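**Q** sequence isn't available, so here's the structure alone:
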């Protein structure tokens, strides 16, 4: 009987040992499964160079004053070299009061000129893009309309008079030259509508006028309302060889693009390459009507979606200059008094702190839910951004990276900004659930 009990006891002990060993094996198997995400950096495969992480400063169009505290704070902290500003061309006055050069007497226009001079002299802005949303009711076919307002062709000259007056004043009196001009989202009519054919006719008139006035200003090629219509709209404009010399960067806005395949962004890159033009994303964002939802910009979901669309813009469209919508108190990334920073502010810093003047290189991920973007900055340091879309932590194996210990900046819903030195054990790194991570080697 005792011998029997000893056998039973031994059997139970061995069973427990095997069970524990099997459990450990399963645990290791699980770890191995989690570690199967591989990001391989390909330093020899060069993409575009990101010239500037910039922003929109369009309050002159919305508030009648081009300057505000949020704008001043972002200029001071982010130091953008490329910005986009808005020129208001419609005022609730008799049109004769601000027709032609009289536009220069309007307080909002004076405010814009002063702001641009300040941006250049104090904050180091080197490139200005100027856009127009609305023109006087007297010059359009449908003055009662809020959007899709079509300028009467016989009044193109009067619109050009106003734009030219502003550009010359900026150059001669304020020492600011504008590189590019556009009508905002004219393909969709938000708020002035142009067909490609009408765009060509306007450029044929305005291009030579700007040249004769001694201006270097040419036109954004597109400045479209979203990613998908960009190639068709821009291709039709470029079909007229007489105006190609007036076309600047192929530009688009990234609204309404979250559910598009990556190939739509790649089509933009291909068209720009065909014509030898850079790609600019002149409004970087994901939801153009987010402002209709209370506190939309104060939650993590808004910020994380911005991180995802930004990644795709840089990864697939070949964007060299981005302009966040906006870096003022409009789709703001911080409170109006600048004291409270919203989650999207921290995602923005992943770009402004690390991606200016970066030569992008290829980085391939084995897992579609681990987004990767890599490059070398001006100091020849490798920058690697990893976005974990999963709702759980993931172990990622990194290949072709420097041997040094990287600085890692991570943003999550519960910890918006954390920094550490990461010891990459066997070249692996654990990414928090739903996180944005920037590694600097």
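**A** All right, it came through fine. Since this is a predicted model, take the numbers as computed values, not measurements.

**Q** from here on, just use CA atoms for contacts and neighbour counts.
**A** Fine.

**Q** who's in contact with the spatially most central residue of the chain?
**A** The centroid of the chain falls nearest to residue 284 when counting by CA atoms, centre = their mean (3.2 Å). Neighbour list for residue 284: 253, 254, 255, 310, 322, 323, 324, 325 [criterion: CA atoms under 8 Å, 6 or more residues apart in numbering].

**Q** please compare the first structure with the one that follows:
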């Protein structure tokens, strides 16, 4: 009996160790191929080092003039993870593709591309393409294996700038610090071109010339990358004497869209995150559906639309938690718009509706009545108002001049009614559309009504573009707000991507860069509801696991752990692959560093903190570590030395 008991214990222990090994293996495997949800591979990681390239599927027209390629927001793809495989389904014209990218071993993946043709087509070719970064592969050597003597007789169609068109069993590009090899089970056609701007490109034909309806196309191969791993030490220097704009903390969007699944995410987020700012919806077209009605009287009589009531109560909940609350309107009522309401873009690609100039006084009154009723009923006043993404038309569309005039018109009307609510300048769909704010930015008569400058972080991440938003806030001497924070506005179409390390790391890396460059007062996560949820399970997106936090949530929690009301401080980073932002308050002796390591493990030497700071608490989030507090970092003679583990988000907070 005792021997049987020991045997069972050993079996359970072995099973436990085996499960841990499986988890570790799976975690490592997940970190290899970085696959975008539209199918493009952007590189393969090994020991944290990303060996970058960009793949795509391209369909080239018969005359060669038109190229249709997989890319962000070009198709309507579906993405899923299955063990070590990432699978993307998408469509170009009448070709329905399935691409599976499977991690094989360190630095090596297997790619299988399949396509079903739904009609007859004549094309120059369907290709899987690999673009090699010019800065690394410009002077690389190309090596072939398994080339037959007669392979040139079976060449694929010629392209301009082609210098290799041959059938081979493998092709390898060898640069000074990188290597990339594509291998086939048997010799296949490969074409190498040199693009003037993009550099070397490898074309692997999936199909050429005529494709018959019902045809089943398929191509499989492996991609292997290897080379030097950048483990060079990083040095960082803080300038604590140059205190910038205040950061009040992480914020969140709370636009209610999913009655069944929103409450659990909101409750969990507000319980487990320090949320410093909130943004809610004004369901305008439900507040006053008819121009000649009195929405305030209807509300007082208990005739509020349930969606309006819940939106107001959401704002009250955030206010009661001590947050400033931003009010944003999406859809206008029909009476306030020009033309029939566009709930979706027109065939010409035009979003939203312009406001009816003849109804502008009624529009000002309708919005102001909403804010006044909330103040009367719930005892708080919204900090600011905006139309969501009016530069694009989601769903009120305005010209830059109309945006300026509306800020002045509504701003003056609200002030005349005794409200302190200000207007958001911008609240743009992306950072790239910064010119939209210039008419109002440069109009002194608009200035009294602007409470903050706002943009959404879906696109436009170049330092030069982000700096323009910081400059605008500085010019007006008002806060900068990231009204919607995240990285892919279409991600709700392929929600499995939210659980990938690739998405989580890119999102927090962007936030760190925004903190350093833009110095916002807050970044409002889109969203802290079931829509784009940072939580997993709970029936959201069809996942019925128990509700629990994913890597993105732990990233947000670590960012939200920033002490209240600290100021941006400059930091210089000597070394590649690490993003850094520093916040502090010299009067309180409080400092926090947010560091994102996009590569392999690095040693860091930090200088510049005041001499009275002796120790830094160390928190880390990775695929396996959830804001884990590690051993504190000691500071000796003003110098701190520590490690940044591979592919990690680290926060250091002064004790």
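**A** Looks like it came in fine. What you see is a predicted model, and the numbers here were worked out from it, not measured in a lab.

**Q** care to give me the TM-score?
**A** TM-score of the superposed chains, computed with TM-score structural alignment, normalised by the length of structure 1, equals 0.84; 401 aligned residues with a CA RMSD of 2.6 Å.

**Q** that older thread, structure 2: which residue goes with the residue nearest to the centre of structure 1?
**A** For residue 284 of structure 1, the aligned residue in structure 2 is residue 485 (criterion: TM-score structural alignment).

**Q** skipping its backbone neighbours, what lies nearest its match in space?
**A** residue 525 (4.6 Å; CA to CA, 6 or more residues apart in numbering).

**Q** what do you get for residue 190 of structure 2?
**A** residue 204 (5.2 Å).

**Q** show me where structure 1 has its helices.
**A** 2-34, 59-62, 69-78, 95-98, 107-123, 156-172, 196-212, 230-238, 262-275, 300-316, 343-352 (DSSP state H).

**Q** in JSON lines: these, plus distance to residue 430 of structure 1 and mean neighbour count.
**A** What follows is those, written out as JSON lines (distance: least, CA to CA, whole Å; neighbours: other CA atoms under 10 Å):
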{"stretch": "helix 2-34", "distance to residue 430 of structure 1": "10", "mean neighbour count": "12"}
{"stretch": "helix 59-62", "distance to residue 430 of structure 1": "42", "mean neighbour count": "20"}
{"stretch": "helix 69-78", "distance to residue 430 of structure 1": "29", "mean neighbour count": "18"}
{"stretch": "helix 95-98", "distance to residue 430 of structure 1": "60", "mean neighbour count": "14"}
{"stretch": "helix 107-123", "distance to residue 430 of structure 1": "38", "mean neighbour count": "19"}
{"stretch": "helix 156-172", "distance to residue 430 of structure 1": "51", "mean neighbour count": "18"}
{"stretch": "helix 196-212", "distance to residue 430 of structure 1": "49", "mean neighbour count": "17"}
{"stretch": "helix 230-238", "distance to residue 430 of structure 1": "38", "mean neighbour count": "19"}
{"stretch": "helix 262-275", "distance to residue 430 of structure 1": "26", "mean neighbour count": "18"}
{"stretch": "helix 300-316", "distance to residue 430 of structure 1": "19", "mean neighbour count": "20"}
{"stretch": "helix 343-352", "distance to residue 430 of structure 1": "18", "mean neighbour count": "20"}
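
**Q** matching residues in structure 2 for the lengthiest strand in structure 1?
**A** Longest strand in structure 1, counting residues (DSSP state E): strand 37-50. Mapped onto structure 2 using TM-score structural alignment, strand 37-50 of structure 1 spans residues 234-247.

**Q** quick check: end-to-end length of that stretch?
**A** 26 Å (CA to CA, to the nearest Å).

**Q** circling back to that earlier point, close enough to count as contact, the residue nearest to residue 190 of structure 2 and residue 193?
**A** No - Residue 204 of structure 2 lies out of contact with residue 193 (CA atoms under 8 Å); the separation is 11.4 Å.

**Q** who has more neighbours, those two?
**A** Higher neighbour count among residue 204 of structure 2 and residue 193: residue 204, with 22 against 19, using other CA atoms under 10 Å.

**Q** give the contact list for that one.
**A** Residues counted as contacts of residue 204 of structure 2 (CA under 8 Å, 6+ apart) are 127, 128, 129, 189, 190, 191.

**Q** shouldn't the first one be within a helix?
**A** Meaning residue 127 of structure 2. No - with DSSP: H, G, I helix; E, B strand; the rest coil as the criterion, residue 127 of structure 2 is strand rather than part of a helix.

**Q** separation between residue 189 of structure 1 and residue 91 of structure 1?
**A** 19 Å.

**Q** higher neighbour count, the two?
**A** residue 189 (21 against 17).

**Q** now check structure 2 for the residue matching that one.
**A** Aligned partner of residue 189 of structure 1 by TM-score structural alignment: residue 393.

**Q** equivalent analysis for residue 15 of structure 1, please.
**A** Using TM-score structural alignment, residue 15 of structure 1 has no partner in structure 2.

**Q** do the same with residue 174 of structure 1
**A** Aligned partner of residue 174 of structure 1 by TM-score structural alignment: residue 378.
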